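**Q** no sequence for this one, just the structure:
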């Protein structure tokens, strides 16, 4: 399926300048008209070296989606098993959030001191530990602690998957497929959990399945990411090689100078002399470049504004996915299986949106299309709240899912074009990990609100979050203003210091 879609698209501009295919250099900055001569085989050979790491990244996202989709269905069973109130059971989401935020802070440092591949492996192993403990239905406080471990692992692996796919050719398409697999996992999660519960299985049975998948994922991460080097890591390797070469050249020049002084004490040598502090200055420059990563990435407004936007986005996405089922069985129908199928329709919409709306988003411009998506979400949430009919609610959920689908990969694609190469992995990793915190913070806040005001308060909360996203999107710069309107908005916002384009 990936190959068939790629065959219909021209190579988009990425961080890679050229690639050799059939002894012909393909310029990735060519326009669609100029790339019509490329054959399907040439385009497939162009992307095929990346497919192993792409498939592994898809697997990471699928398991992450399965985790989130499963939790929403088993939450009432966890509440009943431990005899908890709505307030207390919501602590699960808060603990997840702590894991995500910890990963957002540490991700850049882990990549710096280990590597992107080893950081992903650390995350995969953390997931195994968390699932292994929780499948034994341990006491609730212990369960919450290891929910942090699961959140930490998911955030690290998701960050790696976003970086890997963001650096591939056809990155917008690859990111759309990546996040479609998340939606696919979230689609399967409710079906799997409801099937297990309807078969009189306990809620922790689903964690047995997740633990097995996490183990498989850790092994495949080790194999598929073993030789992975991101663009920022390659750039750092090149700089280290340059410093080493300067050091060797300095030693050779000193040796030549000493030999000439020994052979002729009366002859004035004319050997080139390297500036004494050149090597130390280079080392200091490299040290400064790699130190205090957080202060460097926060110089770019896309980091702060983008992380807030994605935190709200994932919070809305998962709040609907987790608490939507609780809302439906309390406010619409007691048919638990049918209501689980409605939530499946929601995740199906997200999956479809990511698969089929990515091209339209690139074609008509990211800024314009995301405005349309967010406006649609607000309208559909209002209809979901106002119309007490299961059929109308099903339609609202599917359309909301379709509109939500392409927003995350679009944001990552926008960030890719606004940050320098050596900070790309750190910034996108931070965006992804911080966004994961939204999947816990907002469901937790929604749970507190439901506990105090009732389950009917969930939808006004979601409408407010969607409206806030719409406002926040105004402050995200357009990396390629394609209309006079976009250019005027960017110019006006720059005058007030909301962002710098470089």
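**A** Looks like it came in fine. The model shown is predicted, which means the values in this text are computed figures rather than measured ones.
**Q** contacts, neighbours, all on C-alpha from now
**A** Noted.
**Q** Tell me how far residue 90 lies from residue 75.
**A** Residue 90 sits at a distance of 9 Å from residue 75 (criterion: Cα to Cα, to the nearest Å).
**Q** just residue 258 next, same as before
**A** For residue 258, the distance to residue 75 - Cα to Cα - is 76 Å.
**Q** Can you name the helix or strand that the residue nearest in space to the middle of the chain falls in?
**A** When Cα atoms, centre = their mean is applied to the chain, the residue found nearest the centroid is residue 432 (3.8 Å). Using DSSP states H and E, the element containing residue 432 is helix 424-453.
**Q** In addition, the following structure is provided for comparison:
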């Protein structure tokens, strides 16, 4: 039963990744058809991400009240309807209206499934789960580009992804009784664990008052800032500063995303031998080496390889950090805190890349590598401070 449910969760994470790269792929033709300025894509992107942040913050209460199965079903239904709305949208105002449920749906399902897997499955499943997100994020641009290359409108691409989402909605609807059965068998075990944690701590602490939470939130903000920043500005850096051909630059940035996806799949097997903390630290050090290589005046092969190294380094960090949440802060707080962590992550995705662009516009895109180094260094510092705090807490509990 739990294996079948895990397969459904994997499918849900593919669906979570499907809409993420659609707007960027379709925008050049969307802009022409709807006669919109280039910067409107940023407005739509921020609308989607703002909805995701809001639903991530509210997801703890929603999940406690309605359960993961129902929240996931409703969330994916919202994204499917929103994508259908993009297909039908006659103007910008309709695109903005549809962007709201697209963001709201993504945040709740992201938090719910991450929390469920963090509590009920081993670390390897969390890494593979986020690898499946990469499958969805890689698949949607392929689907959209095929429609555009064949002379069809971008709308057919959105319609196709919407149909895939509606098919998953049907699967999730049929699986709601399965969620209820599994939840019934696991609820008593979870309650016992929570009671044991409460007895051990002897005090009731609000989630945001737990020691180390702020450093965890900073780690997620820095992580998503560097992940999104490299994806958005890496190609511009190679073309404008290193004189790469745009097609070659785009290819190597795509290898960066491939490094993240493949790295997460491999991480699932490495978790048999290494702890989450060790994988997080190793990944951060690897990403730091990659950003330093990006900064140094080295031959092109080292420069291009740095993108793959950064991707491989980033691969284990996000899923392992999520999986460590119950261990770091207690199962009684994990659902709420994963929501807050997802909100911090989306905040990094939303604001860090535009800030890099702002500095680059005022100065030069050559500042991108040093900023990338600072972001990774900030992530490493925050993560190590969290480890230090948790080490002290463990010693105090054992006394």
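**A** The structure has been received and is ready for your questions. This one's a predicted model, so the numbers in the text were calculated from it and none came from an experiment.
**Q** Can you pull the TM-score for these?
**A** Superposed pair, TM-score by TM-score structural alignment, normalised by the length of structure 2: 0.81. Supporting alignment: 384 aligned residues with a Cα RMSD of 3.6 Å.
**Q** Of residue 258 and residue 75 of structure 1, give the one with the bigger neighbour count.
**A** residue 75 (20 against 12; other Cα atoms under 10 Å).
**Q** Tell me the residue in structure 2 aligned with the residue nearest to the centre of structure 1.
**A** Aligned by TM-score structural alignment, residue 432 of structure 1 pairs with residue 342 of structure 2.
**Q** who are the neighbours of the helix ranked longest in structure 2, in terms of helices and strands?
**A** Taking DSSP state H as the criterion, structure 2 has its longest helix at helix 154-201. Packed against helix 154-201 of structure 2 by the contact rule (3 or more Cα pairs under 8 Å, 6 or more residues apart in numbering; DSSP states H and E) you find helix 2-17, helix 22-34, helix 68-88, helix 123-149, helix 331-362.
**Q** Distance to residue 181 of structure 2 for those helices - can I get that in TSV?
**A** Below are these laid out as TSV (distance: least, Cα to Cα, whole Å):
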stretch	distance to residue 181 of structure 2
helix 2-17	10
helix 22-34	36
helix 68-88	11
helix 123-149	21
helix 331-362	20
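**Q** and of those helices, who's closest to residue 219 of structure 2?
**A** Nearest to residue 219 of structure 2, of all these, is helix 331-362, at 8.5 Å by Cα to Cα.
**Q** What helices and strands are in contact with the helix or strand following that closest one?
**A** Downstream of helix 331-362 of structure 2, the first helix or strand assigned by DSSP H and E is helix 368-398. On a contact count with 3+ Cα pairs under 8 Å, 6+ apart, helix 368-398 of structure 2 meets helix 213-240, helix 276-295, helix 331-362.
**Q** Now do helix 368-398 of structure 2 against helix 213-240: the angle between them, please.
**A** Calculated by axes from the mean of the first three to the mean of the last three Cα atoms, to 10 degrees, helix 368-398 of structure 2 forms an angle of 160 degrees with helix 213-240.
**Q** In contact with the aligned residue in structure 1 for residue 166 of structure 2, which residues?
**A** The equivalent of residue 166 of structure 2 in structure 1 is residue 215 (alignment by TM-score structural alignment). By Cα atoms under 8 Å, 6 or more residues apart in numbering, the residues touching residue 215 of structure 1 are 124-125, 128.
**Q** quick one on the thing from earlier: now the helices and strands packed on helix 368-398 of structure 2 in TSV, with distance to residue 107 of structure 2?
**A** Compiled in TSV, those are given as follows (distance: least, Cα to Cα, whole Å):
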stretch	distance to residue 107 of structure 2
helix 213-240	15
helix 276-295	23
helix 331-362	8
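**Q** what's the closest of those helices to residue 125 of structure 2?
**A** Using Cα to Cα, those put helix 276-295 closest to residue 125 of structure 2, at 12.2 Å.
**Q** which residues touch the helix or strand following the closest one?
**A** Where DSSP H and E defines the elements, the next helix or strand beyond helix 276-295 of structure 2 is helix 300-314. Helix 300-314 of structure 2 has contacts (Cα under 8 Å, 6+ apart) with 223, 227, 252-253, 255-260, 262-263, 282-291, 293-294.
**Q** mind running it again at 6 Å?
**A** Under the criterion Cα atoms under 6 Å, 6 or more residues apart in numbering, residues 256, 259-260, 263, 283-284, 286-287, 290, 293-294 lie in contact with helix 300-314 of structure 2.
**Q** Perfect, I'm done here.
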